[in-house]
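J.: okay, sequence plus prediction incoming.
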Amino acid sequence: MMAKAFDSISPEHANFIQAQKMFFVGSAGVDGHVNISPKGYDSFRMLSPNQVAYLDLTGSGNETSAHLQDNNRMTYMFIALEGKPQILRLYGDGQVILPDDPAWEQYASLFDLHPGYRQIIVSNIHRVQTSCGYSIPFYTYEGERNTLIDWAGNKGEEQLEQYRKQKNSTTIDGITTPIGKKFADMR
């Protein structure tokens, strides 16, 4: 099966996306490193055939949010680890919604807010592409890892805020993230 391109997410694409237990996001600034980040839990939502969102949890870095300020391009990738082989990519832009943003409540209501949530990324999709995935090995889903949620729950909001200030304010290339700008504005 050769790659096929579409202008929007079809019902068949939506079914495939919903069946996957993880996805990847790719982004890059104008200069510097390209970032690819795996995402898990039930954190992805399709809002329309051309708009998606995901709940982003506190992690060791915050590259995607800074890259979106820099050039506003990102790619989502879903791969079949069970069943029929397939890869599906969503190409689009991205907007960072922080908890103090007026749009937060609109989007946050779509998710279970796990401990450690830090932002929501909303993307307008202009291209959907499927490809074969013939070389992707089979893996069996055994369950979610609770490590990140337990870690965030044990830290509590005050320690998470300090962690984000220290680890999520700038990228590995020194780009200030929206979270970093928030901390700078608080000074």
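T.: Structure received.
J.: when you work out contacts or count neighbours from here on, use the C-alpha atoms and nothing else.
T.: Noted.
J.: so after the longest strand seen in the chain, what's the next helix or strand?
T.: Longest strand in the chain, counting residues (DSSP state E): strand 117-131. Moving toward the C-terminus from strand 117-131, the next helix or strand (DSSP states H and E) is helix 147-167.
J.: comparison target below:
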Amino acid sequence: MAKIFDCITEELQQFISTQHLFFVGSAPLSPTGHVNLSPKGLDSFRILSPNRVGYLDLTGSGNETSAHLQENGRITFLFCAFQEPPRILRLYGQGYTVLPDSPDWNSLYPLFPPLPGCRQIIIADIERVQTSCGFGVPLYEYQGQRHILVDWANKKGEQGVKEYQQQKNLVSIDGLPTPLSNLPGD
């Protein structure tokens, strides 16, 4: 059954470190807005302290999490074991976006693998840590990370990725601005 913790314990940190996949959830304040749930991988998640986490966010087709964080800060991370023993872990918190021109970028970016196409780092201060059984999660066998996104960013090149961000990542699907919309265009 569910257990609640004040922070990410050493045992939970170990669990997180063995997961190849995590999910990020966020939502706008509008009751008609779209809830976003995004799967993430590529060794992009880091525990910064028992109550702070972050992940390196790569350029994608949308930028929902960043837009929602700018509007209201709410964020949830979900990890679930696809191999034994079963477990689900949720981290609830308040988050914000760190862009490459931010003063915090230089201290945070070296904590992550250097991946092409990165656009920002998402940081969250964790207020609630909750585990549950995971008995209903099916068993899956990990085969490896996909490299399609990395290959896409390498092929586009730095300037091509920036142009794509200007076209596709400035507003959410509900029309909320993202922190990228505050950057001057090239």
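T.: That came through, no problem. None of the values given here were measured: they were computed from a predicted structure.
J.: report the TM-score for the pair.
T.: TM-score for the superposed pair, counting by TM-score structural alignment, normalised by the length of the second structure: 0.97. Supporting figures: 184 aligned residues with a Cα RMSD of 0.9 Å.
J.: which parts of the first structure are strands?
T.: For the first structure, the strands defined by DSSP E cover 4-6, 23-28, 34-39, 44-48, 51-57, 74-79, 87-92, 95-97, 117-131.
J.: need these in TSV with distance to E63 of the first structure and mean neighbour count, can you?
T.: Formatted as TSV, the strands of the first structure follow (distance: least, Cα to Cα, whole Å; neighbours: other Cα atoms under 10 Å):
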stretch	distance to E63 of the first structure	mean neighbour count
strand 4-6	27	12
strand 23-28	8	19
strand 34-39	7	15
strand 44-48	18	17
strand 51-57	12	22
strand 74-79	11	21
strand 87-92	17	22
strand 95-97	12	21
strand 117-131	12	20
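J.: okay, those strands in a markdown table with distance to S65 of the first structure next?
T.: Formatted as a markdown table, these follow (distance: least, Cα to Cα, whole Å):
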| stretch | distance to S65 of the first structure |
| --- | --- |
| strand 4-6 | 26 |
| strand 23-28 | 9 |
| strand 34-39 | 11 |
| strand 44-48 | 16 |
| strand 51-57 | 10 |
| strand 74-79 | 10 |
| strand 87-92 | 14 |
| strand 95-97 | 6 |
| strand 117-131 | 8 |
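J.: find the nearest non-adjacent residue to the counterpart of L56 of the second structure in the first structure, please.
T.: Counting by TM-score structural alignment, L56 of the second structure corresponds to L55 in the first structure. Leaving aside its sequence neighbours, L55 of the first structure sits nearest to I120 (Cα to Cα, 6 or more residues apart in numbering; 4.6 Å).
J.: who's in contact with that neighbour?
T.: 53-56, 96-98, 104, 107-108 (Cα atoms under 8 Å, 6 or more residues apart in numbering).
J.: now M46 of the first structure
T.: 14, 52-53.
J.: cool, Q51 of the first structure as well?
T.: So Q51 of the first structure contacts 122-125 (Cα under 8 Å, 6+ apart).
J.: how about D56 of the first structure?
T.: 43, 117-121.
J.: so where in the second structure does stretch 155-166 of the first structure end up aligned?
T.: Taken onto the second structure by TM-score structural alignment, stretch 155-166 of the first structure occupies residues 156-167 there.
J.: mean shift of the matching stretch relative to the first structure?
T.: When the first structure is overlaid, stretch 156-167 of the second structure sits 0.6 Å from its aligned residues on average, using mean Cα distance after the TM-score superposition for the first structure.
J.: list the contacts of the residue nearest to Q165 of the second structure when sequence neighbours are not counted.
T.: With Cα to Cα, 6+ apart as the criterion, Q165 of the second structure has its nearest non-adjacent residue at 7.0 Å, and that residue is T59. Contact analysis of T59 of the second structure by Cα under 8 Å, 6+ apart lists 117-119, 161, 165.
J.: can you add distance to N71 of the first structure and give the contacts of D56 of the first structure back as a markdown table?
T.: Formatted as a markdown table, these follow (distance: Cα to Cα, whole Å):
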| residue | distance to N71 of the first structure |
| --- | --- |
| S43 | 24 |
| Y117 | 24 |
| R118 | 21 |
| Q119 | 18 |
| I120 | 18 |
| I121 | 14 |
